[in-house]
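Colleague: Let's see this in three dimensions:
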Amino acid sequence: MAFFEKRLSTGWTFRDVDDEGSDAWMPVPSIPSTAQQDLIANNKLENPYIGFNELKARWVNEKSWIYRHEFEQPEIPADATVALVFDGLDTFASVTLDGQKILESDNMFMGYRVNITDILIAKGPHVLEIKFDCAQFRAREIRSQHPDHKWVGFNGDMARLAVRKAQYHWGWDWGPVIMTAGIWREVRLEVYSARVADLWPQITSISSDHQKASVTMIAKIDAAGILESCTASFRLTLRGQELAHQDNISVNATDQTVQAEFQLTNPELWWPHGYGSQTLYEVSISLWSNGKELHKKSKRFGIRSAEVIQQPDKHGKSFFFRINGVDIFCGGSCWIPTDSLLPSITAERYRKWIELMVAGGQMMIRVWGGGIYEDDRFYEVCDELGVLVWQDFMFGCGNYPVWPRMRESIRQEAIYNVQRLRHHPSIVIYVGNNEDYQVQEQAKLTYHYDDKNPENWLKTDFPARYIYEKILLEVVAEHSPGTFYHPGSPWGDGKITSDPTVGDMHQWNVWHGSQEKYQIFASLGGRFNSEFGMEAFPHMSTIEYFVENEADKFPQSHVLDFHNKADGHERRLATYLVENVRTATDLETYIYLTQVIQAETMMFGYTGWRRQWGDERHCGGALLWQLNDCWPTISWSIVDYFLRPKPAYYTVKRALKSVAIGVRREHHDWSVVHAQPPTSSRYDVWIASSRQEVLRGKVELRFISVVSGEELRSAMIFEDIVIKPNGTTNVLTNGMIDHIAEPEPHVLSARLWVGGDIVARDIDWPQPFKYLDFSDRGLEVKPETRTSSTGEKQQILKISAQRPVKCLVFEERDNVRLSDSAMDIVPGDEQVVIVTGLDESSAPLKYRYLGQ
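Modeller: This next block holds a predicted model:
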C-alpha cells in the first residue's frame, strides 16, 4: 500500500491532572502547543509577556497536564504497519492508547515512533492520552536522589541539569521562568507497508579544486515483512532538471539500507551569501514493490567544503572557517530560541529573522546550547539565504550529570538530531556545550586535559567531560563525519577558557567581569570571539506593549526592572551611561542613550576585530550576544522580540560591509588621567575587504570641528590605494594629531571611493561624548518619493548637517525597512537612507540624534 499520513493537529482537549471534574476538559485550538498557550486560549491565563503576568503564570510551572484525542481507525491493509509519530514531547510524557501505555518519554529533544498496529485490531474510535508530569518537580526529585553530584552552574534552578529540557525554560539572564509542557512538535498517524525512514545525501569526497564531487545517497528503509520485494529509485535534480538517476536498487537486508553514488563534474557550489550562489540540489528516493510506488522522500542539500583552520602562527593557534577553499571572516550573532512559547514560532518568523541577518551583512548564526535544536524550517532558510550555522549541542552553563541512563539518553538525542540536520550545507560546526568548561573553572572542578582515559573522567566531579569529549565527538564522527566538532564554547585545547591565543572566546569583560570601557574592545579579543555584548532597551513601541500603566514609563520603574533579568543591570547600565553620555530621566531619551552605547560598543568590537583578520587571521570571527529575544524585554539583543532592529544592528551592518573603512585615534582613558585632555593622539586608517579580487580606491580623511563644523586642517587624500583581497589594507598607521594646534574637539571623517563611488565611511569621535556640545547641529532630512525597479514605492531621505551629528536614529515601524540608521553625519557629505514599505499616507518617520 502507498504511504498514508494524517496529522493529529485538531480535536484535542486538555486539563490539569489534579482537576478530575466533568467540566475540567478544555479545548485545544491546535497542536503543536503548550499548556500555557492553551490556557491563554481558554481565558485561564493572562499573557505572561505583559507587566508582571509572568509571576501570575508561575502556578502553571508547578502543574501536571493531560492531553486527550479521539481518532477513528484508518483503513489498515493486511500487510500494513500503523505508527504514531511524535516529533517532540515536552518533557516527562506518559502516552497511553485505549488505556495501554505505549511510550514513556523524558527527553524533549527526541522524536519517537510507536508501532500501534496490534492495538488497532479493536475497532475505534481510539483514545490517545498524554500525561505530562511537572518537569520542575521531577527535576528536583532526581537531584535529591544524587546528592554526590556537584550541582553547579550559572542561571536558573540547578535541578535543570538533570532533565533533557530546554534549559532557558528555567529562566535566564534575558528570559522568564516559563516551564512549558505539552505536544510542542507535530503528532501524526502513519500507515504503510514500507517507508523511507531516513535519507542522507552525503558528500563523500570533493576535489581540492572543487571541480569534482562524489555524492552518496544513503536511505534507511522500514519495510517489515516485504523488505525482500522492495527496490529503490534515486533521482538527482537541480532547479527541477534531472541530472542523474538510478533505478531498481535492492535493499540490503542486513542493515535495511539502500544507496546510490553519483559523480558530479563542475558542480555548482553552495556558498555563504556574498561569496557566490546558494545552490541547492535535490535528491529523491522512491520505494517500489511489485510495480507500485510505496513511499517517496526528498531532501535538498548543497555541495561545498567546510573547514575550521587551526594551525600555529605568531599569535598562537588560529581558529577560522574556510568554505570552498576561501577564508571567511565570520561576523554574525548568537541565537536563542525566538520565543518562550516555542510552537508560536512560524516559518515566516524564522525567515524574517534570517533575512534581517543577511540584510545586515551577517555571515554566521550560533545556535546557543541552552535552547533547542531548531525546527527544520530554521536550517532550511539558512541554506536558502546563505547563512553559516554554528550548532551547539543543548548543554548550557552547568556541570551535567552522566549516570548510565542519562548517557544513553544524551547519545540517542545527539544521534537523532545530527541525523535530522546533517544534510544542511549551512551547518559547518557542531559544538559540545555553552560555557560548561567555564563552570568547571569557576567551581574548581577536576579537569586534567592530559588524562585521555574517559573512564577516569566519570569518576571526577566534572563527569560532563565524558559527554563533550567522548559521546558527542563519537556521534558526529559516525553520523556526520564531514562536519567539524569542537568540545565546547569557549574552549581551546584544554587551556583556560579565557586564553586569547587558541580556540574561541566569550569576552564579557565589557558589561560583565571587570567592566572595561568598550572603547578598548578590539584589544580584548581572541582567535574567535563567539560571545560579547552590551545591553540596550528596545524601542518605545515594544516597551509600550508590556508596560500597562503610564505611571510606569520611567527608566527605573519596577516593571522595567522586572523585564530585565540580567544580574546587576541597574549598576552596569548606569556605569556605561554615566561614563560616556549626559544622562536623562525621561524614558524615551534614556532608551535612546542605552541604544547609543550598545551601537558604539558593537562598532568598536566589530571594526577592531575585523581589522585583525588581515593580520594572519588573528581574529577569525565575531558573534555578538545576541541577535534576538524570546519575549519583550531589555537585553543584549540587537533586534527585539518584534523584529525591530536597535541602532546596533546598523553599526554592525556597516562594519561588515564587503568593503569597509576604519579610522580610529588611540584610546585616551579620561577616567585614569582625571579628565585631562590629551596633548596629542595617534590615529590609524585602514580598509577591510572580504572581496576576493584586488580593488583600487581613494581615501579622504577630514578633520572637522565638533563645535563649528569647520575643517581644522586640510583633508588628507590617499590616491590609487591597492586594496588587498580578503584582508586588511593599512592606509595610515600612527598618524599624529597635535591638539595644541587644534584646540577644538574634532571628528576624523574617513571616506572610501572605489570606481568613482563612495562605498564606505567611518567617523571617529573624541571620547567621551558627555564632554561634547551637540547643540544646534543644522540637521536637514529631506524626503523624496520614487518607484524602485521592482515597482515598489520608496521614500528617499537626503540627510545633511552643518555640524557633525552623532547617531542619527530613525523610528522603527513594523513592515517598514530602512537601508541605514544610527548614522553619523558631517558637513559636506550628504547621505541617503532608502525607506521601503512606508505608506504614502503615513506620517513621516521620527528621528533623533545625540544631544537633541
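Colleague: Going by C-alpha atoms from here, please, whenever you check contacts or count neighbours.
Modeller: Will do.
Colleague: now the residue nearest the centre of the chain, nearest residue through space, not along the chain?
Modeller: A centroid search over the chain (Cα atoms, centre = their mean) returns residue 335, at 2.2 Å, as the residue closest to the centre. The shortest distance from residue 335 to any residue that is not its chain neighbour, by Cα to Cα, 6 or more residues apart in numbering, is 5.0 Å, and that residue is residue 367.
Colleague: Then residue 653?
Modeller: With Cα to Cα, 6+ apart as the measure, residue 360 is the residue that lies nearest to residue 653, at 4.4 Å, once sequence neighbours are left out.
Colleague: shouldn't that neighbour be in contact with residue 648?
Modeller: No. Counting by Cα atoms under 8 Å, residue 648 is not a contact partner of residue 360; they are 10.4 Å apart.
Colleague: picking that back up, could I get the contacting residues of the residue nearest to residue 653?
Modeller: Residue 360 sits next to 649, 650, 652, 653, 654, 656 when contact means Cα atoms under 8 Å, 6 or more residues apart in numbering.
Colleague: With residue 541 as the reference, measure out to it.
Modeller: For residue 360, the distance to residue 541 under the criterion Cα to Cα, to the nearest Å works out to 22 Å.
Colleague: Second chain to compare with the first, below:
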Amino acid sequence: MSCQIGCNMQKQSQELRTGWFMKEQGAEEDTGPWLPVKQVPSEVHLDLLANNKIPDPFLDTNELAVQWIAEKDWVYKTTFATPSASQNLGLTTALVFHGLDTFTTVTLNGTTILTTENMHTTYRVDVSSVLRPYAREDETEDRDTEPNILEISFHSALKWGRDIVASHPEHTFHVRQTEASRVPVRKAQYHWGWDWGPILMTAGPWRPVMLETYEARVEDVWVNYHLSEDLGRCEGEICARVDGGDGQWVVLSLRREGEDGGEEVVREKMRVESNDEETVTVKVPFTLELPALWYPHGYGAQSRYILSAELLKSDDTPLDQRTKLIGLRQVSLIQEPDPLGKSFLFRINNIEIFAGGSCWIPPDSFLSRMTRARYNDWMNLLVESNQVMIRVWGGGIYEDDAFLDAADELGVLVWHDFAFACASYPVFDELLASAEVEVRQNLQRFRGHPSVVVWAGNNEDYQVQERYKLEYDPEDMDPESWRKSTFPARYIYEYLLPRWVYEEDPNVLYHPGSPWGNGKHTSDPSVGDIHQWNIWHGQMLPYQNAASLSGRFVSEFGMEALPHLSTIDRFITDPSQRHPGSMKLDFHNKAAGHARRLATYLSENFLIPTDLASYVHATQILQAETMRYAYKAWRRMWGVPGARQCGGVLVWQMNDAWPGVSWSVVDYYGVRKPAFYAIKRALREVDVGVSRERKGDWTEGHVDPYEALGTNGCRFDVWVASRRLDSVDVEVSIRFISIASGEEVAAGITKRIVASANATTEVLEKQQVEVRSPDTHDPFIIYAVLRSSSGKVLATDTDWPQPLKYLDFSNRGVKVEVSPSGDTVTATTTRPIKGFVFEEHEGLTLSDNGFDLVPGEEQVVTVGRGLGNNQPLRWTYLGDDRQGSTASC
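Modeller: A predicted model of the protein is given here:
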C-alpha cells in the first residue's frame, strides 16, 4: 500500500498492477488453466501471445489466426489484501476501473459489484461492505482473513453488438467500415477493422485498476476563465468538487509554473458545506493582471499554471490533494462571410494560425502497451516537422493523458472528434445515457489542457447521411423531430454534444462534425471543413491538381505509400513474400481497391519497377510529391488577413496502428517516410513555392507530350509563405536548369522583397520564361531559393515537368560523402535529381530526406542517432541506374 500524495495524507491509493491471471470464460476442463498476466493494463491478445497461445497478430497473415478470440468471453482475476485503514469508521474503500473493454461483469469475493458497457468510461465502486476483514500479519489463517478475490468477466463485444442491432429493428444501422455490430457499442470502432488496420477485437482491463481508501477526496479541480479582448486580464473562478466532504476545508491555489514551485498568484481557503449531495462544489473567483498565456509552438511560449485543491480537516490534517498543470489561452473559430463563401480558421490569443498538421489514429491496435515515452516521441515528431495541429479521429479513443500532456508541453493544437465515426448512430435511451457519462467524463478530464481547442461531433457521419439519403432539413430546428427522422444522430451532434461541451468546458470550441459545412453538402469547398478524397478515392484526380481542390479547411486528404524495407522485413517473415503484389504484402494493406489505385497513380507518373526496393521508393516519392503539391498550394491560399482562402490542412494520416501499408507519413515503428519531410519543408517558418502553368493532361489522348512537359517555355508563379509575426526582408532567386545536361537554359531571376507577416506574399505571377533552345525539347526544372538578408538559405523549392516518367534520369553524377564523425552526410549532383532517399530504420534520425538535388548546391543532412559504427547508409533516387536499387556509402 502506498500513499498517493505523501505519507501524511490519509487518502491511500494502490494500483493493482501485478498478480493477475486470465483465461477463457467457461468450465475449467473446456478452457484450460489460468494463464499468468505480466501486468495490468493489458488485453487478451497480449496475454495469449505472452503465454505462447497465439502467433503475433502483426506478422504475415496471423491476423486471421486470432479472429476466434472475438467470439469468446474472457475472465481476469487477482487477489489483494484489505487495506489496513479500511477498518476505521467513516472511511470509504473504492475500486476504480479507469478503462474496461467493454461489456463486463465484475465480482468481488463472489458478489457482483459492477456491470459495464462502455470502454471510454471510468467506473468507481464503493466496496467497503464487500471487503474481507483486515488481517494483521501475526493473525492465524482462517477463511475470514483470506485475500479479496477480484474477477472481471469480459463478454464478447462482437456478439453483444450483433444482439443489440437485432433488438432494434426500428433503426437502420448504415455503416461504411466493416460490420454494423460496432455502431451501438461504445467501444473504439477501429477494433472492428478499418481501411488502414486489422480486425483485432480486444478485451481486457486496458487502463489501470486502482484501490483507494479515503475519508473524503478531491474529485476534480478546474478553472473557468475569460480573457479580456486585449489579453491583459484574466477573470474567472477556480472550482473544486469534493466527494464525501462536510465541514472540511479546501485550499485552492494557482501558481506560475517555474523553478522552486513558481509564483503563487491565487490562494484561498474555503469551508466545505454539505448539501446532502454525494459531491460538493466550491468556487473561488480570481483576477490575474497580465496573465502568462499558452501559445502553439512557433507563436509564443507554452506558459502554464499549477492548479491545486488541497482538502484539510478542521485541524489542518491533510486528507487529499489534486494538482494539475493548466494553460490559459483564447481560442476562436473564425467563420465569416467573404467573396468565396465563409472563412474557416483558428485564432489563438488574437493570432490567426494556419493549422498545418495531421490526423491521428490510435497508435496501436493494443493500446495498453502505449507508454508516456512513445506519446512524447510522436508529439516531438509533429514539432520536428513544423506541424501545429493534430486531429484525433473519431473512430478511436479519447486520447491518453500522456498525449495531452505532451501536446501542452510542446505547443501542439488538438482537434478532437467525439467517438462516432462513419455510421448512422441510433439514439435509443440506453445508448444516450451511456454516451452522456462518457462525454462528460472525458470533457472533465480534458478541460484545462490548453492544447485542446476544438471538439468535433463525429467523423464523416454527415457523409453517411448524404450517401444513404437520410432525412436532413437544415431549416428544421426542432431537436425532437431529428430523433424521429432516419438520421437521428443529428440529435447527438447538434443538440446534446454542444450542450454538454458548453456545460463542462466553455473554454473550448465545438464543431458538429468533420466534415461539416453549416448544413451545406460536406464536399462544398466554400464553407466549413472538407475531406478532400478526390485524390486517391473518388475521382482519383492527379495530385498535381491539388491547387484546384482546396477548401476553407482541408481536414483530411492523403496518398498511400509503402513503409521502408526495414519495416516490411519485420512484418513479412517469409523472404519469398517480399515483392510487389505478394499475398502477404497485399494483406497488410486494408484499403479497398488499393492495388488498382496505387497502380494508377504509379503508372501515370513513374516507370513502375518490379523489385521491392525500387517499388517502395516509387510509392514513397508518389506520396511525398502529393504532400508537396497539396501543402504548398493550400498554404499559399492562407493569403492575407481578411482574405484567408484556406485555414489549414491535415494529412490523413500521421501514424499507424500496426505495421502495414497505408496513408501514414510515419510508420508504426516511428520510421519516417519521405512524405514526412515534404510536410516539414512545406510548413517551414518562412517557405518558398514555385509552380508552372501546365498545358495538357498527359493521361488523355491527343496531347502533345512536349507541351505537357513545358519544354518550349512556360508561365510560372513564385510566392513566399510566412508564419512569422513580423515582416522580413528576403531574397528569392530562380534558376532554370536542364534535366539532361544540368546547364542553365534561361537567365536566372533575383527578387528582393519584404515577406509580409503571417501571410502569403506573391513574388511572381504568370511570369513567362523562354528557353534558349526550344527545338531540342529539353525539359527543365524551375528551382527557387529563399535567402535571408544575411544570405542564409531559408527554403528551396523545385518545380518539375510532368509526368516524371517521361524524364531521363541517367548519368546523374551523384556523390555522397559521410563526415569522419558520421554525424553529417553531404550529397551533390551534376544533373538534377528527383526523390533522393536514404533508407531509414527504427532509431535512425535524419534532418532531411526525400529531397531533390540540383547542380551547384550541397545537401547536408544531419544524422542525429541510429547509425552505428560501420553501418551502411543506403540511398537511391528516381531513375537510379546503378546495379541494384541501393548502395552503401
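Colleague: Put one on top of the other, what's the TM-score?
Modeller: A TM-score of 0.97 describes the superposed chains when it is computed by TM-score structural alignment, normalised by the length of the first structure; 841 aligned residues with a Cα RMSD of 1.4 Å.
Colleague: Relative to residue 98 of the first structure, which of the contacts of residue 360 of the first structure is nearest.
Modeller: residue 649 (53.4 Å; Cα to Cα).
Colleague: Identify the residue of the second structure aligned to the residue nearest to residue 653 of the first structure.
Modeller: Using TM-score structural alignment as the criterion, residue 360 of the first structure maps onto residue 385 of the second structure.
Colleague: What about the alignment partner in the first structure of residue 571 of the second structure, how many residues nearby?
Modeller: Using TM-score structural alignment to pair residues, one finds that residue 571 of the second structure aligns to residue 546 in the first structure. By other Cα atoms under 10 Å, the residues close to residue 546 of the first structure number 21.
Colleague: Likewise for residue 53 of the first structure?
Modeller: Residues within reach of residue 53 of the first structure, counting by other Cα under 10 Å, total 14.
Colleague: wait, isn't residue 188 of the second structure in contact with residue 399?
Modeller: No. The pair formed by residue 188 of the second structure and residue 399 falls short of the contact definition of Cα under 8 Å, at 11.1 Å.
Colleague: Between those two, tell me which one has more neighbours.
Modeller: With other Cα under 10 Å as the criterion, residue 188 of the second structure and residue 399 differ in neighbour count, and residue 188 comes out ahead with 24 against 16.
Colleague: now for the more buried one: what does it line up with in the first structure?
Modeller: When the first structure is aligned by TM-score structural alignment, the residue opposite residue 188 of the second structure is residue 166.
Colleague: The closest residue to that match other than its chain neighbours: what's it in contact with?
Modeller: Among residues not flanking residue 166 of the first structure along the chain, residue 371 sits closest, at 5.0 Å (Cα to Cα, 6+ apart). Listed by Cα under 8 Å, 6+ apart, the contact set of residue 371 of the first structure reads 166, 167, 168, 336, 337, 394.
Colleague: Residue 199 of the first structure: which of those residues is nearest?
Modeller: Lowest distance from residue 199 of the first structure to the contacts of residue 371 of the first structure (Cα to Cα) belongs to residue 394, with 24.1 Å.
Colleague: Which parts of the stretch 51-200 of the first structure are strands?
Modeller: 65-71, 81-86, 92-97, 100-105, 112-115, 126-133, 187-192, 195-206 (DSSP state E, counting those that start in this stretch).
Colleague: now the longest one against strand 81-86, angle please.
Modeller: Translated: strand 195-206 of the first structure. Following axes from the mean of the first three to the mean of the last three Cα atoms, to 10 degrees, one obtains 70 degrees for the angle between strand 195-206 of the first structure and strand 81-86.
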